[in-house]
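S.K.: Sequence and computational prediction follow.
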Amino acid sequence: MFAVSPAPTAASALEDLAGLARALLEGERDATANAANLSALIFHTLPELNWAGFYWMKGGELVLGPFQGKPACVRIALGKGVCGTAAQQKRTVVVPDVHAFPGHIACDSASNSEVVVPVMKGGRVIGVLDVDSPRLARFGDAEAKALEEVARIFVESSDLD
């Protein structure tokens, strides 16, 4: 059984995240199972989160995938909110205060900061990894880089269309 113990600090949690993700996905190629387990890993490993999960590109919009947290927005248009912006621009977006982000979509009113990483395969966006926190300015470059690595591990470890 795979066990996750909360890390003593945010910095050590980030250092451990890629290794934990690799170990968790080892031997499993199913994308849904892998996304579900990564959502749980992120949610229970990184401190001060209230949502962690995936949205997938379907029919030209983002559609809710596996996640941990309160129920979420089901569909997000490209270019809308933090998730739609990250997908459209094919780049990670870190937002210290979501209430100051133009067009922010408030799926959970408790969220105050957010980081969204595009999940890329073959140069195209297949989805996004979205992580929210109730704490303002919770995410920075270190979190963005760690989550980008997790997204890469997901793509390498999963059978994707």
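M.R.: Structure's in. What do you need?

S.K.: all contacts plus neighbour counts: C-alpha atoms, from now on.
M.R.: Fine.

S.K.: Can you say which helix or strand has the spatially most central residue of the chain in it?
M.R.: Central residue of the chain (C-alpha atoms, centre = their mean): Leu129, 2.7 Å from the mean position. Following DSSP states H and E, one finds Leu129 within strand 124-133.

S.K.: Residues contacting stretch 134-154, please?
M.R.: The contact list for stretch 134-154 (C-alpha atoms under 8 Å, 6 or more residues apart in numbering) reads 14-15, 17-18, 21-22, 25, 31, 34-35, 48-50, 92, 94-97, 110-115, 117-120, 129.

S.K.: Tell me the buried residues in that stretch?
M.R.: If you call a residue buried by 16 or more other C-alpha atoms under 10 Å, then stretch 134-154 has these buried ones: 134-139, 143-144, 146-154.

S.K.: Any buried residues in the one helix or strand Asp16 maps to, and which?
M.R.: In this assignment (DSSP H and E), Asp16 forms part of helix 10-25. For helix 10-25, the neighbour count (16+ other C-alpha under 10 Å) marks Ala13, Leu14, Leu17, Ala18, Leu20, Ala21, Arg22, Leu24, Leu25 as buried.

S.K.: alright, now check it against this:
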Amino acid sequence: MFDFSFPADTPDEERYRELANAADALTEGEADGVANMANLAALIWSFVPDLNWAGFYRVVDAELVLGPFIGRPACIRIPLGQGVCGTAAATGETQLVADVHAFPGHIACDSASESELVVPVVRDGMVVAVIDLDSPRKARFKEADAKGIEALAARIATRI
């Protein structure tokens, strides 16, 4: 059994370093990508405060398909290039959105979401998934969050 609880007042740099280390420990030796995404969603939920949704969308053909997550039911399919997740997948660039209602073409899967961070997971030069974090608080995510989740995405890219 794993216990990855973390104090809420932990500095961001330390929080994300420990998140990446825990992700390594949790997924090491497991070849099933879906199982790893499920555990990683739970791990992110444990480490990152003020979330109402944390999980993955997988690139399947020309769209994103819902993967393992924690939160309320979500959109199952998102076209590449649409919404925050589709934009991250199509461009290969992290999307750090302080106010989702101001994002052109935002897809509202959970009406409680106010801000969002979406990080592409790149393997062999191709986006294979995105890590999607939503918060019920505007401007919840900062550059430190983006850098931390980007480092996580790089470390787990071959395990999902």
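M.R.: That came in fine, so what should we check first? These numbers come from a predicted model, not from an experiment.

S.K.: thinking again about what came up before, so what does the strand holding Leu129 of the first structure touch, helix or strand wise?
M.R.: Contact partners of strand 124-133 of the first structure among helices and strands, from 3 or more C-alpha pairs under 8 Å, 6 or more residues apart in numbering; DSSP states H and E: strand 51-58, helix 81-89, strand 113-121.

S.K.: What span of the second structure is stretch 42-62 of the first structure aligned with?
M.R.: Counting by TM-score structural alignment, stretch 42-62 of the first structure pairs with residues 44-64 of the second structure.

S.K.: Please narrow the buried residues of stretch 134-154 of the first structure to those residing in helices.
M.R.: Glu143, Ala144, Ala146, Leu147, Glu148, Glu149, Val150, Ala151, Arg152, Ile153, Phe154 (DSSP state H).

S.K.: Tabulate those residues in TSV, adding columns for distance to Leu78 of the first structure.
M.R.: Converted to TSV, these look like this (distance: C-alpha to C-alpha, whole Å):
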residue	distance to Leu78 of the first structure
Glu143	23
Ala144	20
Ala146	24
Leu147	21
Glu148	20
Glu149	23
Val150	22
Ala151	19
Arg152	21
Ile153	24
Phe154	22
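
S.K.: out of these, what pair is the most spread apart?
M.R.: Within these, Glu143 and Phe154 form the most distant pair, 16.4 Å apart (C-alpha to C-alpha).

S.K.: ok so, going back, in the second structure, point out the residues matching the strand holding Leu129 of the first structure.
M.R.: If you align by TM-score structural alignment, strand 124-133 of the first structure falls on residues 126-135 of the second structure.

S.K.: Same list, the helices and strands packed on strand 124-133 of the first structure, but as TSV with distance to Gly103 of the first structure and mean neighbour count please.
M.R.: Below are those laid out as TSV (distance: least, C-alpha to C-alpha, whole Å; neighbours: other C-alpha atoms under 10 Å):
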stretch	distance to Gly103 of the first structure	mean neighbour count
strand 51-58	18	23
helix 81-89	5	23
strand 113-121	14	25
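
S.K.: now these as a markdown table including distance to Ala106 of the first structure?
M.R.: Output for those, formatted as a markdown table (distance: least, C-alpha to C-alpha, whole Å):
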| stretch | distance to Ala106 of the first structure |
| --- | --- |
| strand 51-58 | 12 |
| helix 81-89 | 9 |
| strand 113-121 | 11 |
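
S.K.: Of all these, which one is nearest Val4 of the first structure?
M.R.: strand 51-58 (15.8 Å).

S.K.: just checking, what packs against the closest one?
M.R.: helix 31-45, strand 61-69, strand 124-133.

S.K.: Distance from the chain centre to that strand, please.
M.R.: 7 Å (C-alpha atoms, centre = their mean, to the nearest Å).

S.K.: Quick one: map Ala89 of the second structure onto the first structure.
M.R.: Under TM-score structural alignment, Ala89 of the second structure pairs with Ala87 in the first structure.

S.K.: Ala157 of the second structure now?
M.R.: Residue correspondence to the first structure (TM-score structural alignment): Ala157 of the second structure is matched to Val155.

S.K.: so how far is Thr45 of the first structure from its match?
M.R.: Applying C-alpha to C-alpha, to the nearest Å, the value for Val155 of the first structure to Thr45 of the first structure is 20 Å.
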